[in-house]
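Student: Predicted model and sequence below, questions to follow.
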Amino acid sequence: MHGRVKLKSTAQQEEEKRKEREKKLKIYVTAWDAVFAKRKNGMLDDEALLLTQQLLSSNPDVATLWNYRREILLHLETIREEVDVQKMYEDELSFLESCLKVNPKSYGSWHHRGWVSARLPRPDWTRELGLCDRCLSLDDRNFHCWDYRRMVVKMSGVPVDQELQFTDRLIGSNFSNYSSWHYRNACVPFNNMKPLGVILAFSEYELVQNAFFTDPNDQSAWFYYRWLLGRGMYCYVVPPLAQLLFLLSELSVEKTSVLQSELQSCNQLLELEPQNKWCLLTIILLMRALDPLGYERETLSHFQTLKEVDPMRGAYYGDLCSKFMIENTILKMEYAEVRVFSLSDKNLTTLCHLDQLLLVTHINLSSNQLLRLPPQFAMLQCLEVLEADNNAIENLEGLYHLPKLEDVSLKNNKLSRLSDLQPLASCPKLTRLDLRRNPVTQLVNIESELAELLPSVTDLLL
């Protein structure tokens, strides 16, 4: 039809795109072959530099090309005057900006930029900070850019106050900017020997509290808060943990007065947000740092609430609660200096700190939620009696070669195969075994097979 633009069919468009791709690929492959031929022949000239530039402009993530490019630049650096070297590296920085536009998170581009900046005779750090500002304004979680900024700040000697103001600006516009919070821990000069460190610490508490009181469900501020409380500013160990360093809470390095004040603030937030998981978990950690035994009841209550409000992570909370309950029991045992260790009816889902129970002779793990006895259980070489009734134990891999074990009670578990009991054969003094209400007791000829597997057992309850 006269006067009308002819529209190309879809098939025509696809065919033209295919031809265009083939044309670009042919050019790319030709340049690629030429680059590797030059490198094989040890040619470090301007032409090789131009060829690598063509390839990297299309795909800046080929590490080999960046390596070859650095070899060329190092060679040219030795044969040129300082003015020319300055110009050469400035051109390289301009080229790198174009590569970052293609892929702002290119490992190779950022690494090469750091290398070039370090070799510049007269680096312009203000320009580099400006580049970081622009990149972070487009993506405030570009960790390559954050790493590069740390290098620039270190090399240029940017004042701490300036960097803190920079992160203040980003955090002020977005409390969820986790990268900015993380960057602050490298900026804030905490030092227990200087009053400035203490002053800054309290200003940081105020900043982070403003963040999580504004948006309690944002995890970024909570993670920074936990780091802030446990950063090691004070070399202080909270009693009664002083003699058991392996039980230290991640927050217990801060002064008791500060921890108590922060616990009060978190409790105030919990009154406003009773189902906030981050607040609940932080309160638990603060209680652990202050007085793990004194706050045990409140800790258990908060863990129960956590499982209800965040069921997806229920297993994690169960394991963490188990860890804390075992630590508390070890503390009590230390005070009493006994060799009987009872963890019955604690809702345990896992076992830990078994290396602290090497002298224990009697362990009661009954009425928990254990699925297995882990391999570390074999460390308990002094163990004589084990009670693990009313769990969900499916294998006994940890009951291996316990030379003093005599009595094992495993009533009401989920042992279903004879092979599950095989580790017990390595316990030479085992004389009593209770397997009542386990599926394995329903197997045909189980009694005779157990007698053959465990000849030392004289008191077998099925």
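Tutor: Ah, there it is.

Student: rest of the way, CA atoms for contacts and neighbours
Tutor: Noted.

Student: Helices along the stretch 1-150 of the chain, start to end?
Tutor: Assigned by DSSP state H, counting those that start in this stretch, the helices in the stretch 1-150 of the chain fall at 10-40, 46-58, 63-79, 82-102, 107-119, 125-138, 143-156.

Student: could you redo these as a markdown table and give each row mean neighbour count and distance to residue 310?
Tutor: Listed next are the helices of the stretch 1-150 of the chain as a markdown table, based on neighbours: other Cα atoms under 10 Å; distance: least, Cα to Cα, whole Å:
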| stretch | mean neighbour count | distance to residue 310 |
| --- | --- | --- |
| helix 10-40 | 13 | 50 |
| helix 46-58 | 18 | 46 |
| helix 63-79 | 16 | 43 |
| helix 82-102 | 16 | 40 |
| helix 107-119 | 18 | 36 |
| helix 125-138 | 15 | 33 |
| helix 143-156 | 17 | 29 |
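
Student: what's in contact with stretch 123-136?
Tutor: When contacts are defined by Cα atoms under 8 Å, 6 or more residues apart in numbering, stretch 123-136 is touched by residues 104, 117, 142, 145, 146, 148, 149, 152, 156.

Student: What helix or strand is residue 183 located in?
Tutor: Here residue 183 sits within helix 178-187, counting by DSSP states H and E.

Student: packing partners for the helix or strand following that helix?
Tutor: As assigned by DSSP H and E, the chain's next helix or strand after helix 178-187 is helix 195-214. Helices and strands touching helix 195-214, by 3 or more Cα pairs under 8 Å, 6 or more residues apart in numbering; DSSP states H and E, are helix 219-229.

Student: try this one side by side with the last:
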Amino acid sequence: MSETSSSCASDSADSNPPWVFYRDRPDWADVQPLPQDDGPDPVVRIAYSDKFRDVYDYFRAIYASKEVSQRALSLTMDAVELNPANYTAWHHRRFLLKELNADLNQEMDYIRFVINGNPKNYQVWQHRRVLVEWLKDPSKEMRFTEIILSIDPKNYHVWQHRQWAMAAFNLFEGELEFVERLLEEDIRNNSAWNQRFFVITHTDSHNGQFSGDVLNRELTFTMNAIRKVLGNESAWNYLRGLIDNTAESELTEVRKKCSLFCHELFEHCDRKSNSSSNLLGAMVDLYCDQLEASESGSPKEDLAKAQELCRILAKEVDPIRKQYWEFMSRDLLVRFESQSQ
């Protein structure tokens, strides 16, 4: 692929000219290729293709010589096409883009094409991030990441890039609505739950703590989601996150509210169903919180209830983690037995 014919990478593969090895190109005759040195006795010799070996032998040569030219930039395109995860090739491409004062908007078109073919590659997203920083223009990032997420709504690299753009350029407006649409499509989407927490932490918290109307709104939203799907671990984790980050002045009340919610569910759930393991685990945590904060009205009774829940989890509901729940039961006894005398 040459820079002139595909710098925006919009041409189809059929329109590209036949591949010519660099060693056979007259305009590269002045460059001595630099073979890869795997040592005298490599443990596993990689079977590189002739094309791969040819491109990277010449890439190593121009990298070593620090040649700054349009042909060197074109060569990096061939290098990253063969291995989009190669950090050095992308790093050197950025070096050349700056040295050549290249058109960065054209490069944005190119990296969009590359990302479409490699959406789970860290290096391509890092390259786009640097370009956005250089251009100081995040105007395309929210829409672009939304398009990629429509294909794979749990792509970690896309979410990471989206969060970076939002935090760096204050692009939080409308994000809660976007997240709610994703959760309507898949209420178990852990990435969307994580994004919701990211948004409210940056927009609706005070020093990372929640209170007032925001806290009540999030508790109501989360509890409604749990009622729809009791076994939704993502929603239970979100509820735990809200409790852990509640302002001290409202923490006791929030624990009571969550405890009442859990007991309401407990009265009507199938206690031998795997879907209730998150509920029972949350109840154990809440009993532990209350005992730890000396908020329990009857410590002895609450300790016994927590241990009974651990027994049910170990024996009936979550036997795959039997040893964990048995450990939790013993730990509760060690920590709170004296309190319950």
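Tutor: Yep, it's here. For clarity, every value in this text was computed on a predicted model and none was experimentally measured.

Student: Now the TM-score, please.
Tutor: Here the TM-score for the pair of chains, by TM-score structural alignment, normalised by the length of the second structure, is 0.77; 282 aligned residues with a Cα RMSD of 2.5 Å.

Student: Give me the residue at the spatial middle of the second structure.
Tutor: The centre of the second structure sits closest to residue 156, judged by Cα atoms, centre = their mean, with a distance of 3.2 Å.

Student: how about residue 228 of the first structure, what's its partner in the second structure?
Tutor: In the second structure, residue 228 of the first structure lines up with residue 242, judged by TM-score structural alignment.

Student: Its match: neighbour count?
Tutor: Neighbourhood size, residue 242 of the second structure [other Cα atoms under 10 Å]: 21.

Student: before we move on, the earlier item: and the gap between whatever residue of the first structure lines up with the residue nearest to the centre of the second structure and residue 84 of the first structure?
Tutor: Here residue 156 of the second structure is matched to residue 143 in the first structure, going by TM-score structural alignment. As judged by Cα to Cα, to the nearest Å, residue 143 of the first structure and residue 84 of the first structure stand 33 Å apart.

Student: So which bits of the longest helix along the second structure are buried?
Tutor: Criterion DSSP state H: the longest helix present in the second structure is helix 248-268. By neighbour count with 16 or more other Cα atoms under 10 Å, helix 248-268 of the second structure contains the buried residues 251, 252, 254, 255, 258, 259, 262, 265.

Student: for it, the distance to its chain's centre please.
Tutor: Taking Cα atoms, centre = their mean, to the nearest Å, one finds the center of helix 248-268 of the second structure at 30 Å from the center of the full chain.

Student: One more: stretch 52-61 of the first structure?
Tutor: On Cα atoms, centre = their mean, the centre of stretch 52-61 of the first structure falls 34 Å from the chain's centre.

Student: so it matches what in the second structure?
Tutor: Residue span in the second structure matched to stretch 52-61 of the first structure, by TM-score structural alignment: 76-85.

Student: Any chance you could list what contacts the matching stretch?
Tutor: Identification of contacts with stretch 76-85 of the second structure by Cα under 8 Å, 6+ apart yields 1-3, 52, 55-56, 59, 86, 89-90, 92-93, 118, 121-124.

Student: how about a cut-off of 6 Å?
Tutor: Residues outside stretch 76-85 of the second structure that contact it (Cα atoms under 6 Å, 6 or more residues apart in numbering) are 89, 93, 123.

Student: now swap in stretch 82-98 of the first structure and tell me
Tutor: Contacts with stretch 82-98 of the first structure, where a contact means Cα under 6 Å, 6+ apart, come from residue 77.

Student: List the residues that contact residue 29 of the first structure.
Tutor: Contacts of residue 29 of the first structure (Cα under 6 Å, 6+ apart): none.

Student: Please report how far the corresponding residue of the second structure for it lies from residue 89 of the second structure.
Tutor: In the second structure, residue 29 of the first structure lines up with residue 53, judged by TM-score structural alignment. According to Cα to Cα, residue 53 of the second structure and residue 89 of the second structure sit 14 Å apart.

Student: what do you get for residue 170 of the second structure?
Tutor: 31 Å.

Student: swap in residue 113 of the second structure?
Tutor: Residue 113 of the second structure is 17 Å from residue 89 of the second structure, where distance means Cα to Cα.
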